[in-house]
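**Q** Dropping the sequence and predicted coords here.
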Amino acid sequence: MKKITRRQALGFAIGAAAVVGLSACSSSKAPATAAIGAEASGSPSVPPFSLPSGGIDEVYEGHRIQITLGEGGQHGGHHLPAMPVVKIDGNELHIMRNADGSWVSVVNHYETFPDPIAAAKAAIRDLQGTQLAPFGPHEGGSTS
């Protein structure tokens, strides 16, 4: 009985991996094209973030959370919506919105949250009673 050589086994494994990889690529093409088309059509799939008039000002676990809308801007000729400015005890908590509409913060960037207030409350819990440190030169941080 003839045995299969290592070279033949390696060739078979590489061929099988290529087939699996190509089939995965071809099946994921349609959603990517649809997402690009939806973005190009100008209809955002994620609704813009809105705050009550006057923003949010509340105390959570002994820390003051303030959320206001910052100024919008422009990038490459496109108007950017105003991002919320989140402050905990007067220090800014940097947050970012993900493509799916969820939010992350610099304190807890491995977990997503449904809105900036939930991200701020999670940051307070993660700080475990310590103060949020100023971030960057515009908030009293060092530039070196």
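**A** Looks like it came in fine.
**Q** use CA for all of it now, contacts and neighbours both
**A** Fine.
**Q** which residues sit against stretch 96-107?
**A** Stretch 96-107 is contacted by residues 46-47, 93-95, 110-116, 119-120, 123, 126-127 when judged by CA atoms under 8 Å, 6 or more residues apart in numbering.
**Q** Tell me which entries of those residues lie within helices.
**A** 116, 119-120, 123, 126-127 (DSSP state H).
**Q** for comparison:
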Amino acid sequence: MTRRHLITVAAAATLGAVGAFRGLRAKDEPEGLPGSPGGPGFDETYRGRRIQGEPTTGERDHGPDGWRVTVDGQPLGLMRRSDGSYLSMLDHYQSYATPLAAARGAVDELGPHQALSGRLH
């Protein structure tokens, strides 16, 4: 094999692996479960915090497939990414498969003593 051929094969394999990885996040979460796209809302206590979420499909402020999510009654801003995953306004670098997972991630980011109010959301 020539060097050019090896580089081409390696590049194709890398691009294929990246494409497969990107598709895993949103697709791995089963639909219809609480907090998943197309599923019902959620209301749970996670690490001592009450997180609630409800789908807002069709509402002007949240857009199609939007969610209204709160942590201890304070609104948490979520954004849907082009790959179908979600990120919270508390952590722009981590994406999550569902709004529920994003809310749990926000609680992890807040820690045990910080409140959502007064933070960017």
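**A** Nice, I can see it. Everything numeric here is computed off the predicted structure, so don't read it as measured data.
**Q** Any chance you could compute the TM-score here?
**A** With the length set by TM-score structural alignment, normalised by the length of the second structure, the two chains reach a TM-score of 0.61; 84 aligned residues with a CA RMSD of 2.5 Å.
**Q** hang on, the earlier thing: mind giving me a markdown table with the ones in helices among the contacts of stretch 96-107 of the first structure and columns for distance to Pro52 of the first structure and neighbour count?
**A** Converted to a markdown table, those look like this (distance: CA to CA, whole Å; neighbours: other CA atoms under 10 Å):
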| residue | distance to Pro52 of the first structure | neighbour count |
| --- | --- | --- |
| Pro116 | 13 | 24 |
| Ala119 | 17 | 26 |
| Ala120 | 17 | 27 |
| Ala123 | 22 | 20 |
| Asp126 | 26 | 12 |
| Leu127 | 27 | 13 |
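**Q** With Val104 of the first structure as the reference, measure out to the residue sitting nearest the centre point of the first structure.
**A** Centroid-nearest residue in the first structure: Asn98, 3.3 Å away (criterion: CA atoms, centre = their mean). Note on Asn98 of the first structure: its distance to Val104 of the first structure, by CA to CA, to the nearest Å, is 7 Å.
**Q** what residue of the first structure matches up with Arg68 of the second structure?
**A** Using TM-score structural alignment, the partner of Arg68 of the second structure in the first structure is Val85.
**Q** Now do the SS call for its match.
**A** Classification of Val85 of the first structure using DSSP: H, G, I helix; E, B strand; the rest coil returns strand.
**Q** Double-check it against Glu92; I have them as touching.
**A** Yes: using CA atoms under 8 Å, Val85 of the first structure makes contact with Glu92 at a distance of 7.1 Å.
**Q** okay, and the longest helix along the first structure goes to which residues in the second structure?
**A** Longest helix in the first structure, counting residues (DSSP H): helix 6-27. The counterpart of helix 6-27 of the first structure in the second structure, using TM-score structural alignment, is absent.
**Q** Could I get the full set of strands for the first structure?
**A** Ranges of strands in the first structure, per DSSP state E, are 56-60, 63-69, 73-75, 78-80, 84-88, 91-93, 95-97, 103-105.
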